[in-house]
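Novice: just the structure for this:
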Amino acid sequence: MADNLTNTAENRAMDWLFGTSTTAPTLPLKVALVTAAGSDSTAGTEVTGGSYARKNVTVAAATSGGVANSADLVWTAMPAGTIVGWEIWDSAGTPIRWWYGPLDANKTLASGDDYKIAAGGLTLSIS
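Specialist: Down below sits the predicted model:
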């Protein structure tokens, strides 16, 4: 998914590349699911209810300007609704949103359904 960094992430990447001060994300990074898409500057509408909670995401070292999740991301006992996208947040006391994007296809869930992004299914690229 190219060019879906938030404004905050873009600014921090530029600061890092050009040697000015920057602060790295507070790990672990977490994947959030959204029912309404966000933008560079505005967060989407995050899923609420059921047993939904953001999931920690791990990736291997980048190759060819990209990474993918290295383990399945599984949400169980979800609330009813339609998931349209995802966001990546850090774990700071006041979390910072770093990345966002749409699903390949919206996913409608009934109350109690599980949702899974298989390992390698969440790909992130800056190329």
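
Novice: going forward, measure contacts between C-alpha atoms and count neighbours the same way
Specialist: Fine.

Novice: just checking, what packs against the host helix or strand of A105?
Specialist: For A105, the host element (DSSP states H and E) is strand 97-109. Counting contacts by 3 or more Cα pairs under 8 Å, 6 or more residues apart in numbering; DSSP states H and E, strand 97-109 is packed against helix 7-17, strand 81-89.

Novice: L27: which of these is closest?
Specialist: strand 81-89 (9.3 Å; Cα to Cα).

Novice: quick one more, to check against the first:
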Amino acid sequence: MPGSLTNTAENLMLDWVNGVGTPTRPTPPLKVALMTANGDDATNGTEVTGGSYARQTLVVPAAVAGASSNSANLVWTGMPAATIVGVEIWDSAAVPVRLWHEALPSSRNVLAGDEFRLPAGSLSQVLS
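Specialist: This next block holds a predicted model:
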């Protein structure tokens, strides 16, 4: 499921590639947030709240052929009852910056206390 860079991330990348200004690298670690309503390149989605939900750390290897994906399973335990429709990737700055968003291929319902899992390789970041 390939995602989309946010306008913020696109601008950072273009400024870096073009040698314009001094773009700031996102603050690691990157975090995966689950969404109950998807946003777009300019607007945040609606993040899950409640239960034991917390953003999970994204682990990715170096990109190959313009693509990368999560190298470890992402697991949320003690979820609140929710319908998960997408994910967003945020940095860990004091005021976090949203970098990337992706709709799930199909929404997933979770009950209170359930576990939600995204297997390794399921979040693809592709530049073309």
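
Novice: returning to what we had before: ok, average deviation of the strand holding A105 of structure 1 from structure 2?
Specialist: By mean Cα distance after the TM-score superposition for structure 1, the fitted strand 97-109 of structure 1 averages 0.5 Å away from its aligned residues in structure 2.

Novice: check contacts around the most centrally placed residue in structure 2.
Specialist: By Cα atoms, centre = their mean, structure 2 has its centre lying nearest to I89, at 2.3 Å. Neighbour list for I89 of structure 2: 30-33, 98-101 [criterion: Cα atoms under 8 Å, 6 or more residues apart in numbering].

Novice: then N7 of structure 2?
Specialist: 41-42, 99.

Novice: next: P28 of structure 1.
Specialist: By Cα under 8 Å, 6+ apart, P28 of structure 1 lies in contact with 56-57, 90-91.

Novice: E46 of structure 1 contacts L33, correct?
Specialist: Yes - when contacts are counted by Cα atoms under 8 Å, E46 of structure 1 is listed as touching L33 (5.8 Å).

Novice: please report how far L122 of structure 1 lies from T8 of structure 1.
Specialist: Distance of L122 of structure 1 to T8 of structure 1, computed by Cα to Cα, to the nearest Å: 21 Å.

Novice: coming back round to it: out of the contacts of I89 of structure 2, flag the one nearest to A67 of structure 2.
Specialist: Of all those, A67 of structure 2 sits closest to W100, with 13.7 Å by Cα to Cα.

Novice: just checking, what residue in structure 1 corresponds to that closest one?
Specialist: Using TM-score structural alignment, the partner of W100 of structure 2 in structure 1 is W99.

Novice: how about its match: what's its closest non-neighbour residue?
Specialist: Distance criterion Cα to Cα, 6 or more residues apart in numbering; nearest residue to W99 of structure 1, sequence neighbours excluded, is L5 at 4.5 Å.

Novice: what's the spacing between the one you found and T82 of structure 1?
Specialist: Going from L5 of structure 1 to T82 of structure 1 by Cα to Cα gives 23 Å.
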